[in-house]
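1. The following comprises the amino acid sequence and a computationally predicted model.
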Amino acid sequence: MTLADVVVIGGGQAGLATAQAALAWGWRPVVLDASGGAGGSWPRYYDSLTLFSPARFSSLPGMAFPGDPQRYPVRDEVVAYLDAYARRLDADVRRNERVDRVAEEDGGFAVSTSSGSVVRARMVVAASGGFSRPYRPALPGLDTFTGTVLHSAQYRQPAPFAGRRVVVVGGGNSAVQIAVELAQVATVSISTRDRLRWQRQRVLGRDFHWWLAHTGLDTSALGPRLVQGGVPVIDDGRYRTAVRAGTPDHRPLFTRLDGDGVVWADGTRERVDAVILATGFRPDLPFLDDTAALGDAGAPLHHGGVSSTVPGLGYVGLERQRSFASATLRGVGRDATHVLKALARQAVPAQRVAR
């Protein structure tokens, strides 16, 4: 059994930023990470994933992203960056420690892992992020569709889909990036409930994220309220050009899946080999089931990342937790500092003991 000042659940970007913020407070965090290596969810993303924010806007606190600050890093560069960041932290980061249960006891928490270890602390921060549980919408006919169904979390590269008919469901950045990549080797439609919304990557010679930062929208709680219906696709011109050229084409969401095909909104039926659901993720927090922390469908009850029902409990890495930047490399550090400051007002850190 270990006593800690704060237990951080998750060792990806949100967990590492939280550990760094805790160290800045003079606390010794224990980070419990289910995976065997650094990087959180990043190693599981598709091979060609490229950040839509430049390197200069893609750093955690205390360590700049290496290389040209104006370039757009790829997935493996982010994994390497997070690995280097974890090695520089003077924190107790424990890999292959999946948290099974968080229990409230004696004004604090007992955090139990699948290995049988228990860590006790006055505070717990769930930093497993908002990208752990792929969301599969209840589309008519999805469960009986005889073709291939993948979530974008399972997609890696286009080669297995060469020569096939593919429908990508979703209108966000990942959906468009995957659809355009697949259209180089397959016949692809991107299918959405609403129109595709575009945001130019560079405005008046500056990256879009520069404008977010210098107008304050990136960190303002008003930012997410100004954009309803999802985040627009950030585009340097090539994605919109590809969609306008029909590679992929864009269609309204089909009315249903039917055996080995889809029925489109105009009533026509077409055979389809594969459907890729780029439909986002939901927080995966089953270890909080024995607390009052979760609401409908397992959603955390919180204000800006501070639990509204369980004192001493916080969250870092949730999408739009406090601003546009929440759940991004550039935003989790600010959210971590905010959450720990709030938790510090609720609980006095437990006495540290030798491990």
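-> Alright, I've got the coordinates.
2. CA only for contacts and neighbour counts going forward, please
-> Fine.
3. Can you show me the helices along the stretch 101-250 of the chain?
-> Ranges of helices in the stretch 101-250 of the chain, per DSSP state H, counting those that start in this stretch, are 173-182, 208-215, 222-226, 238-244.
4. Let me know how buried Val79 is, in neighbour terms.
-> Summarising burial for Val79: neighbours were counted as other CA atoms under 10 Å, giving 20.
5. Was I right to think it contacts Ala38?
-> Yes: using CA atoms under 8 Å as the test, Val79 is close enough to Ala38 to be in contact (7.0 Å).
6. Can you give me the neighbour number for Gly141?
-> A count of nearby residues for Gly141, using other CA under 10 Å, gives 15.
7. try this one side by side with the last:
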Amino acid sequence: MGMEAEAAVEVIIVGAGPAGLATSTCLNLRNVSNIVLEKDDCSGSLWKKRSYNRLKLHLAKEFCQLPHMPFPKETPRYVPRDSFIQYLDDYVSHFGIAPRYQRMVESASFDVETGKWCVVVKNTRRDVEEVYYGEFLVVATGENSEGFVPRLKGLESFEGVLMHSSLFKNGEEFDGKDVLVVGSGNSGMEIAYDLSNNWNANTSICVRSPVHVLTKEIVFIGMVMLKFLPLKLVDKMTTTLGRLKHGNISKFGIEKPKHGPFYLKAKTGQSPTIDVGCIDKVKTGDIRVFPAVSSIEGDKIKFDNGKIKHFDVIIFATGYRSTVKKWLKQNFQNIGKGRTVFTVLDSRVEDC
């Protein structure tokens, strides 16, 4: 593998998802030189390649639009997947963003003496290494870099289909199958609902931890109220609305956390689960709820409550792990807590 010439800019942005595109646009409008490096062959690759067909934004569009370009007026409040992909493509075109695709970052290190970041990438299309230098590094890879599958006792013995939710498009191939969805976040509950409601799958969902289950409308109300009311009061009101909507779902095996949904979001990053119909399916028994998986043997899965059931398919909606630590060489545990000798910009900005 050869080495390409070096390039220098003020800001290096890693990731051509919504955050990276927005950051590049804001910098361009201020004549700050920057470059966007993207490991895939397109922008918004998570949406284009690793999202299921029925996906919609869980937040109202006014909370999800990128800087300097609102959604068209005719766009639905909760934007469907295909419409959001088109919006991202239009954003790239409108602002003339030119990400360098198929650039896999191998290392990023800060040189204290020069005050520069050195980012080494592999151009996977040409099989050469490239080196970029910049005063600032923006990590805009998000939290969804690599699908996470938990280590379960006996998982290697499972005789059926194993799949991470990032590979799920629709449930056509699982018609009539016994499917276990592991995970009760947004992906888990939406996939479980899709399988049961649209594909005649015998669907079960594994709920290991307490979770707030709200509707899009309740979350929207909560976000508006946060502008005027204390977080604690908003949490109390939204959880009350959730209970009025769904009733006491703990009797179905879905426990509520001790802290409120917006407190958890602010303190831990954990979002409430947005219900799209899964809870009604749970209430009617069309979707069964199980606790954590204890062990797997062949096509039999044993749960923490001692129950054992046959499954043809396991879909892991167990989230993602960031791959940043694999290539970011400095230790960032003190960022934001004290003095540092280098600067990292967080791409999660509200405005610019």
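-> Arrived safely, thanks for sending. Please read all numbers here as calculations on a predicted model, not as lab measurements.
8. Quick check: TM-score for this pair?
-> Comparing the two superposed chains by TM-score structural alignment, normalised by the length of the second structure, the resulting TM-score equals 0.78, with 308 aligned residues with a CA RMSD of 2.8 Å.
9. Looking at the helices of the stretch 101-250 of the first structure, which is nearest to Gly108 of the first structure?
-> helix 222-226 (33.0 Å; CA to CA).
10. which of the residues in the closest one are buried?
-> Using 16 or more other CA atoms under 10 Å as the burial criterion, the residues of helix 222-226 of the first structure that qualify are Gly223, Pro224.
11. Equivalent analysis for stretch 211-228 of the second structure, please.
-> Of the residues in stretch 211-228 of the second structure, those buried by neighbour count under the rule 16+ other CA under 10 Å are Val211, His212, Val213, Leu214, Thr215, Lys216, Ile218, Val219, Gly222, Met223, Met225.
12. now do stretch 20-34 of the first structure
-> Across stretch 20-34 of the first structure, burial judged by 16+ other CA under 10 Å covers Gln20, Ala21, Ala22, Trp27, Arg28, Pro29, Val30, Val31, Leu32, Asp33, Ala34.
13. Outside of it itself, list whatever touches it.
-> By CA atoms under 8 Å, 6 or more residues apart in numbering, the residues outside stretch 20-34 of the first structure that reach it are 4-12, 15, 19, 61, 89, 91-99, 333, 336-337, 340, 349, 352.
14. Turn the buried ones among those into a named ChimeraX selection, would you?
-> Applied in ChimeraX, the following selects the buried portion of the contacts of stretch 20-34 of the first structure according to 16+ other CA under 10 Å:
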select :4,5,6,7,8,9,10,11,12,15,19,61,91,92,93,94,95,97,98,99,333,336,337,340,349
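15. Among the contacts of stretch 20-34 of the first structure, name the ones in strands.
-> Using DSSP state E to define strands, the subset of the contacts of stretch 20-34 of the first structure located there is Ala4, Asp5, Val6, Val7, Val8, Ile9, Asp92, Val93, Arg94, Val99.
16. ok, which stretches of the stretch 1-150 of the first structure are strands?
-> With DSSP state E, counting those that start in this stretch applied, the stretch 1-150 of the first structure shows strands at 2-9, 29-32, 92-94, 99-105, 108-113, 118-126, 133-134, 148-151, listed in chain order.
17. Tell me what angle the first one forms with strand 118-126.
-> For the pair strand 2-9 of the first structure and strand 118-126, the angle between their directions (axes from the mean of the first three to the mean of the last three CA atoms, to 10 degrees) equals 30 degrees.
18. Straight-line length of stretch 121-132 of the first structure, end to end?
-> Here the two ends of stretch 121-132 of the first structure are set 24 Å apart, with distance taken as CA to CA, to the nearest Å.
19. likewise stretch 215-232 of the first structure?
-> Stretch 215-232 of the first structure has an end-to-end distance of 18 Å (criterion: CA to CA).
20. Can you give me the neighbour number for Ala344 of the first structure?
-> Ala344 of the first structure sits with 14 neighbouring residues when counted by other CA under 10 Å.
21. Could you dump the helices of the stretch 101-250 of the first structure into JSON lines with distance to Ser307 of the first structure added?
-> As requested, those are exported to JSON lines (distance: least, CA to CA, whole Å):
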{"stretch": "helix 173-182", "distance to Ser307 of the first structure": "30"}
{"stretch": "helix 208-215", "distance to Ser307 of the first structure": "27"}
{"stretch": "helix 222-226", "distance to Ser307 of the first structure": "20"}
{"stretch": "helix 238-244", "distance to Ser307 of the first structure": "39"}
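22. Looking at the ones you listed, which is nearest to Val272 of the first structure?
-> For the helices of the stretch 101-250 of the first structure, the distance to Val272 of the first structure is smallest for helix 173-182, at 14.3 Å, taking CA to CA.
23. OK, contacts around Leu340 of the first structure?
-> Contacts of Leu340 of the first structure were listed using CA under 8 Å, 6+ apart, and they are Ala21, Ala22, Gly314.
24. what residue of the second structure takes the place of the second one?
-> Just to be clear, that refers to Ala22 of the first structure. Under the alignment (TM-score structural alignment), Ala22 of the first structure maps onto Leu27 of the second structure.
25. Then Thr192 of the first structure?
-> Correspondence of Thr192 of the first structure to the second structure, assessed by TM-score structural alignment: Val207.
26. Same question for Gly141 of the first structure.
-> For Gly141 of the first structure, the aligned residue in the second structure is Gly154 (criterion: TM-score structural alignment).
27. Could you double-check that that match sits in contact with Asp299?
-> No: using CA under 8 Å, Gly154 of the second structure and Asp299 do not qualify as a contacting pair, with a distance of 10.4 Å.
28. Now for the ones in strands among the contacts of stretch 20-34 of the first structure: which two are most distant?
-> Largest separation among these by CA to CA: Asp5 and Val99, giving 17.2 Å.
29. I'd like the distance between the match of Ala22 of the first structure and Arg50 of the second structure.
-> Taken as CA to CA, the spacing of Leu27 of the second structure relative to Arg50 of the second structure amounts to 28 Å.
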